[in-house]
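Participant: Sequence and predicted structure are below.
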Amino acid sequence: MMPDDNHTVFDPVTYILNGIPGTEESHFWIAIPFCFMYIVTLFGNSLLLFIILTERSLHEPMYLFVSMLATVDLLLSTTTVPKMLAVFWFRAGEISFAACVTQMFFIHVSFIAESAILLAMAFDRYVAICDPMRYTIMLTKSVIGKMGLAVVTRSFCIIFPLIFLVKQLKFCRTNLLPHTYCDYMAIARLSCDDITVNVWYGVALAILVIGLDAVLISLSYGLILRAVFRLPSKDTRLKALRTCSSHLCVILMFYTPAFFSFFAHRFGHIIPGYLLNLLANLYILIPPMLNPIVYGVTTKEILKRVINVFYRCCSRNSLLS
């Protein structure tokens, strides 16, 4: 079949991921810190999950939300980084269309889920500081479970239409993806169809979902700060702020590169493509790596149990030797 513009329409069986175009000679060396970040991500988030799930004293709303965040970070990293390293080190960029769409789906589901979890954590901190008397009544384990289910349901319902939008496209240009993973708009741009609907769905998703979550988080923290600065004691104010510090760091690590990447891709035409591509990779690698470190260092209860785990391991090794 030949369309009007004399391009041959085809159904892509496979795509070829090219890595970061313009940096081909450095792919081997770029992959080394990427691999290190992935190892730290796997170890840090797995350790965080193990500690929270095995320590009954940590079965509280705040830590249950942290465990959800760790699960999403593991899903995001494992969906993308192994294939990314294969592209860099072995030039194994071939990926089937079905696998590419599946990877795309789970990447975007992870982003939406992480945003929703950060919103839930902001609500948790709001209730803990602004209405502490009702904290245990409002945030029961049953409520936390329903919130977790709502996070998963919302993410799947919002991202599922992307699969249909991609499958409706006709491809006539190339199956070479100038990327290390299957991004929604990267696939859509290979189509010879009008992708206006695809572009606007992505914009609506960014504004109405990620943007709305960010606004609600900002509102909750505005109310939290107002309540904190009304506290009579300086020590009490500092303690309240410390309980929010780790969450604020994670929020900034997630939303700052997200919005920068979104606007740079749409309006930053003067920014070199390899820099945008590198930013997109770091956005997948850095927050999942730093999240468990931030919570491990700034949360006294988690840090104490991490030290205990390493102490027990060292004690066993010394006894065995």
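Facilitator: Looks like it arrived, so ask away.
Participant: going forward, measure contacts between C-alpha atoms and count neighbours the same way
Facilitator: Fine.
Participant: what about the strands in the chain?
Facilitator: For the chain, the strands defined by DSSP state E cover 14-17, 94-96, 176-177.
Participant: Those into TSV, with extra columns for mean neighbour count and distance to residue 252?
Facilitator: Shown next, in TSV, are these (neighbours: other CA atoms under 10 Å; distance: least, CA to CA, whole Å):
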stretch	mean neighbour count	distance to residue 252
strand 14-17	21	30
strand 94-96	16	33
strand 176-177	19	30
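Participant: can you redo these as TSV with distance to residue 196?
Facilitator: TSV is the format used below for the strands of the chain (distance: least, CA to CA, whole Å):
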stretch	distance to residue 196
strand 14-17	22
strand 94-96	25
strand 176-177	20
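Participant: Among these, which comes closest to residue 319?
Facilitator: For residue 319, the closest of the strands of the chain is strand 94-96, at 48.2 Å, according to CA to CA.
Participant: Put this next to the first one:
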Amino acid sequence: MENSSFHKVFILTGLQQSGRNKALYFYLTCTLYILTIAMNVTIIVTVRVDKALHEPMYIFLSNLCVNGLYGTVGFYPKFLIDLLSDVAVISYPQCVTQTFVIYTSAACEMTTLTAMAFDRYVAICRPLQYHSILTSQMVLKLLSLAWFYPLSVTLTVVLLSVRVPICGSFISKLFCDIPSILTQGCYQTTTNRIFGIFIMTGQVIQVLLICVSYAQIVRVCLRSREGRRRFTQTCLPHIIALFVYILSLLFDISYSWAYITNLPIALRNVLGMQFVILPPICNPLVYGLQLPQIRTAILKTYLKLKVSKNKCNNRRCC
């Protein structure tokens, strides 16, 4: 990569027509960010504190929330700063870093959902072998793979992208991503396209594995009323989370890869934002509402903290 690219500055044009609505967008985005942090942290702390939730299913859920927090760091802070600025500007190194964080989070979302589908498959289709298969070592391996694969793949994509000299200066989005960086390049490379196809193939394979797992789960659960109840309680949230992820991914593809210029810019911005907003806020909502164990544990944890706080206050008074 040429040294001049390091000093390149991009202008994010997605907010140029926001005008006087920037203040409203700032407060709404700030509220959404706070809610996202609060809900994900609540799930993480609850799983950490409640020993009854120290099971593979809830450990994977906690990892999903950790990943959600990681992904929001790549979008919300910079976007909030842009809403307070007259012109949204981002340096080339910041753009590359933001791309790396957002894409790593998106890929980790899929690998974690795949691990969760495997966990549910073993729990429902092979219950007698569950504890011998999903050992602590296996859970640790799955968690490591859930992060290693996204980090390595995303790093490779970013390194391939930054090899191309930058000629453009305007990104017609609210944040940086791979298509944005590539469109600013002086030329297109076949290597990037081939690797892009490889990544999409990997995502499709993971989706197919999840679908096959849940097809087997549905087949087993439909045999009894208890099976259907168990499916509704433990598997339905996973399917909803997968649907939210795929939906947000389709939004991003329609915005970035199949860019439609005749759509209003406000609608294009909404489509582009779903990729980084929907999963982090929907996952804790879905699991918190659907899983009775999580709801009970959150209430228990809240009551414990409240009792501890009252005891501390009483001691101070004495």
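Facilitator: Received, thanks. Treat the numbers as computed from the prediction; the structure is a model and nothing was measured.
Participant: related to what we said a few turns ago, among the strands of the first structure, which is nearest residue 269 of the first structure?
Facilitator: Nearest to residue 269 of the first structure among those is strand 176-177 (18.8 Å), distances taken as CA to CA.
Participant: any idea how far the residue nearest the centre of the first structure lies from residue 209 of the first structure?
Facilitator: What sits nearest the mean C-alpha location of the first structure, by CA atoms, centre = their mean, is residue 111, with 4.4 Å. For residue 111 of the first structure, the distance to residue 209 of the first structure equals 11 Å [CA to CA, to the nearest Å].
Participant: And the residue nearest to the centre of the first structure, what's its match in the second structure?
Facilitator: Under the alignment by TM-score structural alignment, residue 111 of the first structure pairs with residue 106 in the second structure.
Participant: Nearest residue to that match in space, ignoring adjacent ones along the chain?
Facilitator: Once flanking residues are discounted, residue 106 of the second structure sits nearest to residue 71: 7.5 Å by CA to CA, 6 or more residues apart in numbering.
Participant: Please report how far the alignment partner in the first structure of the one you found lies from residue 117 of the first structure.
Facilitator: Counting by TM-score structural alignment, residue 71 of the second structure lines up with residue 76 in the first structure. To residue 117 of the first structure, residue 76 of the first structure is 14 Å away according to CA to CA.
Participant: try residue 260 of the first structure
Facilitator: 21 Å.
Participant: wait, what's in contact with the residue of the first structure most remote from its centre?
Facilitator: Here the first structure reaches farthest from its C-alpha mean at residue 321, the gap being 41.3 Å by CA atoms, centre = their mean. If a contact means CA atoms under 8 Å, 6 or more residues apart in numbering, then residue 321 of the first structure has no contacts.
Participant: next one: residue 87 of the second structure
Facilitator: Contacts of residue 87 of the second structure (CA under 8 Å, 6+ apart): 11, 12, 16.
Participant: Map residue 118 of the second structure onto the first structure.
Facilitator: Using TM-score structural alignment, residue 118 of the second structure pairs with residue 123 in the first structure.
Participant: With residue 216 of the first structure as the reference, measure out to that match.
Facilitator: Per CA to CA, residue 123 of the first structure is found 9 Å from residue 216 of the first structure.
Participant: The two - which one has more neighbours?
Facilitator: Taking other CA atoms under 10 Å, residue 123 of the first structure and residue 216 do not tie; residue 123 has more neighbours (18 against 14).
Participant: count of residues packed around the closest residue to that one other than its chain neighbours?
Facilitator: The shortest distance from residue 123 of the first structure to any residue other than its chain neighbours is 6.8 Å, reached at residue 220 (CA to CA, 6+ apart). As a burial measure, residue 220 of the first structure scores 20 neighbours (other CA under 10 Å).
Participant: which residues sit in contact with residue 220 of the first structure?
Facilitator: 122, 123, 126.
Participant: which one in the second structure is aligned with it?
Facilitator: So, by TM-score structural alignment, residue 220 of the first structure is matched to residue 213.
Participant: just checking, the residue nearest to residue 106 of the second structure touches residue 102?
Facilitator: Yes: with contacts counted by CA atoms under 8 Å, residue 71 of the second structure reaches residue 102, the gap being 5.4 Å.
Participant: Name the residues contacting each of those two.
Facilitator: residue 276.
Participant: Tell me how many other residues crowd residue 253 of the second structure.
Facilitator: Look at residue 253 of the second structure: counted by other CA under 10 Å, it has 16 neighbours.
Participant: I'd like the distance between it and residue 185 of the second structure.
Facilitator: Distance from residue 253 of the second structure to residue 185 of the second structure, by CA to CA: 20 Å.
Participant: Then residue 156 of the second structure?
Facilitator: For residue 156 of the second structure, the distance to residue 185 of the second structure equals 17 Å [CA to CA].
Participant: Between those two, which has more neighbouring residues?
Facilitator: Neighbour count, other CA under 10 Å: between residue 156 of the second structure and residue 185, residue 185 has more, with 18 against 14.
Participant: For burial, what's the neighbour tally of residue 36 of the first structure?
Facilitator: Residue 36 of the first structure: 12 neighbours (other CA under 10 Å).
Participant: for residue 310 of the second structure, same thing?
Facilitator: With other CA under 10 Å as criterion, residue 310 of the second structure counts 12.
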